[in-house]
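Visitor: here you go, sequence then predicted model.
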Amino acid sequence: MPQNVPDFPTLLRSAHRTAVHLEMRDSYGVAGEAEEFEQWKRTGEVDLDPESEGWSGWVPLVRETIARGVVMRRARIVSEPVSEYIRYEHATTSVNLAAGEQVRWLPRRKALDVALPGADFWLFDDRLVRFNIFTGDGDWADPRFEITDNPAVVQLCSSAFESVWERGVPHEKYAV
C-alpha cells in the first residue's frame, strides 16, 4: 500500500483513461449531505443546478477530468424496493450526468453471482483502488479510506465493476 496517500482530487487528476466508482450501500449518513437530505425528505426539493455552490466542489472537478479525456462511470447496487436515501440519490444524479459522469443502477438481486469487494471503491486507470470506508450508520469511518495498488485487488475491483456495469440499467431508464 502506498505510504503517501493523495487526496481524492489529486487521485482523480492523476487518472489518464478511466475513473470508475462502485457504490453498494442502501444508505449513507455522511454529515456533508445531511441537511440537504433532510430538506429533500421534508419538501421533495433538491439542488439540481450544477453551477450552484452546493456542487462547486464536485462538478468542476468532474468536468476538468472529462475534458482531459477520462471516462468517468459510476455504478450503484441497490436493494429493491429502494431505500429513502437511494430515492434521494436518484433524484440528484442528473447533476452527475450533467457534469459528464455515466451512471447505472443494478438491483442487488441481479448481482448475487458477482464477486464483490467488501467496500465501495474508486478505481483509477485499472491500477489503483481507493476503498471508501463507512461506519454501520453510513458516516465516514476513521480512517475514511484505504488505498492499494495490489494487482489482485485491482483485478477484483475491475472485474466487479465491469460485471455490475454490464448488467446495470442506465440512469435514464431506472425508475425508483
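Guide: Received, thanks.
Visitor: CA atoms for contacts and neighbours, from now on please.
Guide: Fine.
Visitor: so where do the helices sit in this protein?
Guide: 8-14, 31-43, 59-67, 84-99, 151-167 (DSSP state H).
Visitor: and the residue nearest the centre of the chain, how close does it get to Glu38?
Guide: Residue closest to the mean C-alpha point of the chain, counted by C-alpha atoms, centre = their mean, is His21 at 4.4 Å. To Glu38, His21 is 25 Å away according to C-alpha to C-alpha, to the nearest Å.
Visitor: Cys157 now?
Guide: In terms of C-alpha to C-alpha, Cys157 sits 32 Å off from Glu38.
Visitor: so for those two, which residue has more residues nearby?
Guide: Set side by side, Cys157 and Glu38 show more neighbours around Cys157, with 26 against 13, by other C-alpha atoms under 10 Å.
Visitor: comparison target below:
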Amino acid sequence: MLLDGHEWQAYFSDFKRSAFRLEVHQTYTMPAEASTVRDFLAGAPRPADFNASWHRTIRDHAAAGRTMTRAKVVRRPLTPYSRYLFEWCIPGNVAAGEDYQVVDVTERPDHDLPEQDFWLFDESVVVHLNYRPDGTQINRELLQDPDLATYLGWRDLALESGVPFSAYRT
C-alpha cells in the first residue's frame, strides 16, 4: 500500500512509543529541499527558523516520552547532500531531541545493512522509502506483514555500529 499526504503524515503524529529511520542513500533529491540545498551549497547562512516545524514535532514527541531515532549510513568523502545534512539539518534535530546515529561504512563494505531506507514505527509498522539512483523519491510503501525480526535486527545492527552524531568526525 502506497502512502501519501495526510495518510503518510499521520504516522508521525500517531506513533505511540518509537519511530526509527534507517537512511542509506548518500544523496536525496527532494523538491521541498531544493532551494535550501542550493543555498547551503552557495555558502548562505542557515535561516534562523530552519526546519522549525519538524523540530517542534520532535520536541513534542520527546516531551511525551516517545523516541525518535535515526541511523544515517555514510561513506567518505561525504556527498554535498550529506554535508548539507550534517551542517544544516542534523544539529537542529539532535537539539530538539532526536537520537541521531552515524554509521560510517567507508572501510566496511560488508556491513550487513540493507540498501533500503525505511521507517519502523512502534516496532510493528514498516514503511519503505523507495528512491531512484539519483535520490529522487519514488514512493512510500507500507509493508503488509513484514518480517519484523529482520527490521528490528537491522535497526539494532545500525545502532550498534553507529556513533552519536555529536561524536562523529568527518
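Guide: Nice, thanks for sending it over. This structure is a prediction, so every number in the text was calculated from the model and none was measured.
Visitor: any chance of the helices of structure 1 in JSON lines, plus distance to Asp126 of structure 1?
Guide: Below are those laid out as JSON lines (distance: least, C-alpha to C-alpha, whole Å):
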{"stretch": "helix 8-14", "distance to Asp126 of structure 1": "12"}
{"stretch": "helix 31-43", "distance to Asp126 of structure 1": "29"}
{"stretch": "helix 59-67", "distance to Asp126 of structure 1": "16"}
{"stretch": "helix 84-99", "distance to Asp126 of structure 1": "22"}
{"stretch": "helix 151-167", "distance to Asp126 of structure 1": "6"}
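Visitor: of all those helices, which one comes closest to Asp139 of structure 1?
Guide: helix 31-43 (7.0 Å; C-alpha to C-alpha).
Visitor: the closest one vs structure 2, average distance?
Guide: For helix 31-43 of structure 1, the mean deviation from structure 2 after alignment is 0.9 Å (mean C-alpha distance after the TM-score superposition for structure 1).
Visitor: give me the neighbour count for Ala67 of structure 1.
Guide: Ala67 of structure 1 - counted by other C-alpha under 10 Å - has 11 other residues nearby.
Visitor: ugh, wrong one, I meant His55 of structure 2
Guide: Neighbours of His55 of structure 2 using other C-alpha under 10 Å come to 20.
Visitor: and for it, nearest residue in space, chain neighbours not counted?
Guide: Leaving out its chain neighbours, the residue that sits closest to His55 of structure 2 by C-alpha to C-alpha, 6 or more residues apart in numbering is Ala96, at 5.4 Å.
Visitor: now do the same contact list for the aligned residue in structure 1 for that neighbour.
Guide: When structure 1 is aligned by TM-score structural alignment, the residue opposite Ala96 of structure 2 is Ala99. The contact partners of Ala99 of structure 1, taken as C-alpha atoms under 8 Å, 6 or more residues apart in numbering, are 50, 59-60, 62-63.
Visitor: if we go to structure 2, which of the residues you listed are intact?
Guide: With the contact criterion set to both residues aligned by TM-score structural alignment, their matches' C-alpha atoms under 8 Å, the contacts of Ala99 of structure 1 that also touch in structure 2 are 59-60, 62-63.
Visitor: now, which of these sits nearest Gly69 of structure 1?
Guide: Once C-alpha to C-alpha is applied, the member of those that ends up nearest Gly69 of structure 1 is Arg63, at 10.0 Å.
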